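**Student:** sequence? don't have it. structure:
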């Protein structure tokens, strides 16, 4: 199969060890991640061919980030370098009723000041078969939006599948572009929608509820507004507290509605990147299975990500298939 192409910021995450707050500790650890990069690395861990496109700092931190990405087999040939620093975020892991807390330092990062001449889309997409985008990247700067739209336009001209996870975070959109209009322009170039009712309400200007009936109606309206979209997938999270969640998923493919059963995650290790793990599992699954099995694969991959520290899902295809076979006891594999 051809490459999966991801485009987005590479971030360094800094956290106190364990579930401590910063005020409790002077010992921290770091991880690399970023929404689209998390998707790409997860697909590479499943055995897929992936290229990540970005810009990182031209210093030893950028060198380390590229080495980290390379060790998973993700191509970094289209990652540029700049004198701006790598984006950073600080993360305190919550526990039980105490929520996790994030603070970002990315407003003048290497990626946020990306320029069109830094990305050669013809070269970057030469072996591409699938391109994935999220609503994080176009929110960061006008250039990031324009570059992403140019890449998606070429991807569609080449007949590539384009998956969209139009995550809307209002605090990121600060450069003047109307978020709703921006997402609409990008969704017009997309074929698979990975998002829930909130995202659909945002782009449709509607007020659908979370019920399955409203999900189906919202999906139908979304497909009517964006005729290129062929399938809609939604990950549903039920949070009992910071440490105990339930995950399930549902879909509408233009003909059928289907829903998975809940997966119980009773002792969360780290929930950062779990939505990215779902998207990665779905992309991997849709290229190999029918829609329902792909969605079940994505849900299991998402659930397993909750058991790994860091932003990236390190799980394998065999581990995901084990969950699909009902092996959720966590017993030793010998």
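**Tutor:** Done, it's in. Remember, it's a predicted structure, so these values are computed and weren't measured experimentally.

**Student:** going forward, measure contacts between C-alpha atoms and count neighbours the same way
**Tutor:** Will do.

**Student:** Identify the residues contacting the strand or helix carrying residue 30?
**Tutor:** Residue 30 belongs to strand 28-33 when assigned by DSSP states H and E. When contacts are defined by C-alpha atoms under 8 Å, 6 or more residues apart in numbering, strand 28-33 is touched by residues 10-17, 65, 68, 310-312.

**Student:** ok, how many other residues are close to residue 213?
**Tutor:** 12 (other C-alpha atoms under 10 Å).

**Student:** Am I right that it sits in a helix?
**Tutor:** Yes: assessed by DSSP: H, G, I helix; E, B strand; the rest coil, residue 213 belongs to a helix.

**Student:** coming back round to it: filter the contacts of strand 28-33 down to the buried ones, ChimeraX style.
**Tutor:** Listed next is the ChimeraX selection for buried residues among those, using 16 or more other C-alpha atoms under 10 Å:
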select :10,11,12,13,14,15,16,17,65,310,311,312
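
**Student:** before we move on, what SS does residue 323 have?
**Tutor:** With three-state DSSP as the basis, the three-state label of residue 323 is helix.

**Student:** can you tell me how far it sits from residue 304?
**Tutor:** With the distance defined as C-alpha to C-alpha, to the nearest Å, residue 323 ends up 9 Å from residue 304.

**Student:** who's more crowded, these two?
**Tutor:** Remark: of residue 323 and residue 304, residue 304 carries more neighbours, 26 against 20, as counted by other C-alpha under 10 Å.

**Student:** what's the farthest-apart pair in the contacts of strand 28-33?
**Tutor:** Within the contacts of strand 28-33, 10 and 17 form the most distant pair, 21.5 Å apart (C-alpha to C-alpha).

**Student:** Can you give the distance of stretch 179-195 from its chain's centre?
**Tutor:** Here the centre of mass of C-alpha atoms in stretch 179-195, compared against the chain's by C-alpha atoms, centre = their mean, to the nearest Å, lies 15 Å away.

**Student:** Check which residues of that stretch are buried.
**Tutor:** Neighbour-count burial for stretch 179-195, counted by 16+ other C-alpha under 10 Å, picks out 179, 182-184, 186-187, 189-195.

**Student:** Between the two ends of it, what distance do you get?
**Tutor:** Stretch 179-195 has its terminal residues 16 Å apart, counting by C-alpha to C-alpha.

**Student:** putting a second one here so we can go through both:
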């Protein structure tokens, strides 16, 4: 069946506006999300056999969410039923998840209470050829980090391709360990590592030039991307592909480009710039989905990074966590923003 299985916490994003109008109106937007669910939804939209695994309680809200995922053609047969609640996070409309204003409400969620020895990985991985997760999972607590390692060992033994998104969420790492103490043990199983050079420094101990941000020079960023990518591959021999994103805010606008290092060569995407966007949540997940799509379809490295970048940039013009831009519409959305 050649399914891509994404594993992570299914979340609800609640968006009260910063002005507080939601109090008078008694309403605010609620979006279904979670980094790995975002990847699964994008892949399903693009007609890739996509599956998603999380842990949810057995209640009417969870059943509604599963019905929604099923409507999107995301296979939820590996879902685990346990615990009593779904994780939440609160974020002002249009803000980024790295923003200091994000509020997490994920303690005691079903996913956070996962434990090793309770999941039948042979059953979960049946028909799966690609397994994706993110660094958000092991950020939750040690128990979930251990479950991640259990999953990675099982997937590796079955020869399943493994990818990770090194997304760093400072507000989640609260259980007494730094990311660099946890992530290397997990990344050793990965074939594809995606993130940015600063995340690689924070999570894997791959150093970045101290003057890089002050210089704000594209050629310096690209050089650092190649240096960091090579260092990751040397530290983790199973890794054969490293992708880095570069997204910079300019007022209400944004500048975006990416790289893919593979086969000892750095491939650089087109660069895009926009003065106004709809929202930042899920753009990196869409880039990750674009990479998986390209590798799944066995496209050339340049085609892979170009498609993933255009898909991620197009995602900036949708408000929901899930990508809603179809394959045939991506180019039309981004072409006027090419720099």
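**Tutor:** Arrived safely. As the structure is a computational prediction, the values presented were derived from the model and not from experiment.

**Student:** before we move on, back to that, how far away from the center of its chain is the strand holding residue 30 of structure 1?
**Tutor:** Mean-position distance between strand 28-33 of structure 1 and its chain equals 18 Å (C-alpha atoms, centre = their mean).

**Student:** so residue 12 of structure 1 sits in a strand?
**Tutor:** Yes: note on residue 12 of structure 1: a strand contains this position according to three-state DSSP.

**Student:** residues touching it, list them.
**Tutor:** 30-33, 86-89.

**Student:** and of the buried residues of stretch 179-195 of structure 1, the nearest to residue 106 of structure 1?
**Tutor:** Of all the buried residues of stretch 179-195 of structure 1, the one sitting nearest residue 106 of structure 1 is residue 179; the distance, using C-alpha to C-alpha, is 18.8 Å.

**Student:** ok, the closest residue to that closest one other than its chain neighbours to residue 84 of structure 1 distance?
**Tutor:** The shortest distance from residue 179 of structure 1 to any non-neighbouring residue, by C-alpha to C-alpha, 6 or more residues apart in numbering, is to residue 173 (6.8 Å). In this structure, residue 173 of structure 1 and residue 84 of structure 1 are 20 Å apart, going by C-alpha to C-alpha.

**Student:** same question, residue 172 of structure 1
**Tutor:** 19 Å.

**Student:** Same check on residue 19 of structure 1?
**Tutor:** Distance of residue 19 of structure 1 to residue 84 of structure 1, computed by C-alpha to C-alpha: 31 Å.

**Student:** Cross-check the contact I'm expecting between the residue nearest to residue 179 of structure 1 and residue 140.
**Tutor:** Yes: at 6.5 Å, residue 173 of structure 1 counts as touching residue 140 under the criterion of C-alpha atoms under 8 Å.

**Student:** more crowded one of these two?
**Tutor:** residue 140 (25 against 17).

**Student:** and the more buried one, what does it touch?
**Tutor:** Residue 140 of structure 1 sits in contact with 107, 112, 172-175, where contact means C-alpha under 8 Å, 6+ apart.

**Student:** between these, which has the most around it?
**Tutor:** With neighbours taken as other C-alpha under 10 Å, the top of the contacts of residue 140 of structure 1 is residue 112, carrying 23 neighbours.

**Student:** residue in structure 2 matching that one?
**Tutor:** Using TM-score structural alignment as the criterion, residue 112 of structure 1 maps onto residue 112 of structure 2.

**Student:** Likewise for residue 223 of structure 1?
**Tutor:** Per TM-score structural alignment, the equivalent position to residue 223 of structure 1 in structure 2 is residue 233.

**Student:** isn't residue 85 of structure 1 right up against residue 110?
**Tutor:** Yes: between residue 85 of structure 1 and residue 110 a contact is recorded at 5.4 Å, counting by C-alpha under 8 Å.

**Student:** ok but residue 90 of structure 1 is inside a strand, no?
**Tutor:** Yes: under the criterion used here (three-state DSSP), residue 90 of structure 1 sits inside a strand.

**Student:** what about it, distance to residue 60 of structure 1?
**Tutor:** For residue 90 of structure 1 relative to residue 60 of structure 1 (C-alpha to C-alpha), the value is 20 Å.

**Student:** More neighbours: which of these two?
**Tutor:** Remark: of residue 90 of structure 1 and residue 60, residue 90 carries more neighbours, 16 against 9, as counted by other C-alpha under 10 Å.

**Student:** Tell me the counterpart of residue 320 of structure 1 in structure 2.
**Tutor:** Correspondence of residue 320 of structure 1 to structure 2, assessed by TM-score structural alignment: residue 330.

**Student:** What ranges does structure 1 have for its helices?
**Tutor:** Per DSSP state H, structure 1 carries helices over the ranges 35-45, 60-70, 121-124, 137-140, 142-157, 179-187, 197-204, 212-225, 274-286, 291-305, 317-324.

**Student:** Just say which of these is most tucked in.
**Tutor:** Highest mean neighbour count of the helices of structure 1: helix 35-45, a mean of 28 (counted as mean count of other C-alpha atoms under 10 Å).

**Student:** Would you mind getting the average deviation of that helix from structure 2?
**Tutor:** With both structures laid over each other, helix 35-45 of structure 1 and its partner residues in structure 2 are 0.6 Å apart on average (mean C-alpha distance after the TM-score superposition for structure 1).

**Student:** Now do residue 6 of structure 2: how many residues are near it, please.
**Tutor:** By the other C-alpha under 10 Å criterion, the neighbourhood of residue 6 of structure 2 contains 26 residues.

**Student:** so who does it touch?
**Tutor:** Applying C-alpha under 8 Å, 6+ apart, one finds that residue 6 of structure 2 lies in contact with 36-37, 39-40, 50-53, 131-133.

**Student:** of the residues you listed, closest to residue 202 of structure 2?
**Tutor:** When the contacts of residue 6 of structure 2 are ranked by distance to residue 202 of structure 2 (C-alpha to C-alpha), residue 133 comes first, at 17.9 Å.

**Student:** show me the contacts for the closest one.
**Tutor:** 6-8, 36, 163-165.

**Student:** How much space separates it from residue 6 of structure 2?
**Tutor:** For residue 133 of structure 2, the distance to residue 6 of structure 2 - C-alpha to C-alpha - is 6 Å.

**Student:** ditto for residue 85 of structure 2
**Tutor:** In this structure, residue 85 of structure 2 and residue 6 of structure 2 are 20 Å apart, going by C-alpha to C-alpha.

**Student:** Just give me the closest of the contacts of residue 12 of structure 1 to residue 233 of structure 1.
**Tutor:** residue 33 (23.4 Å).
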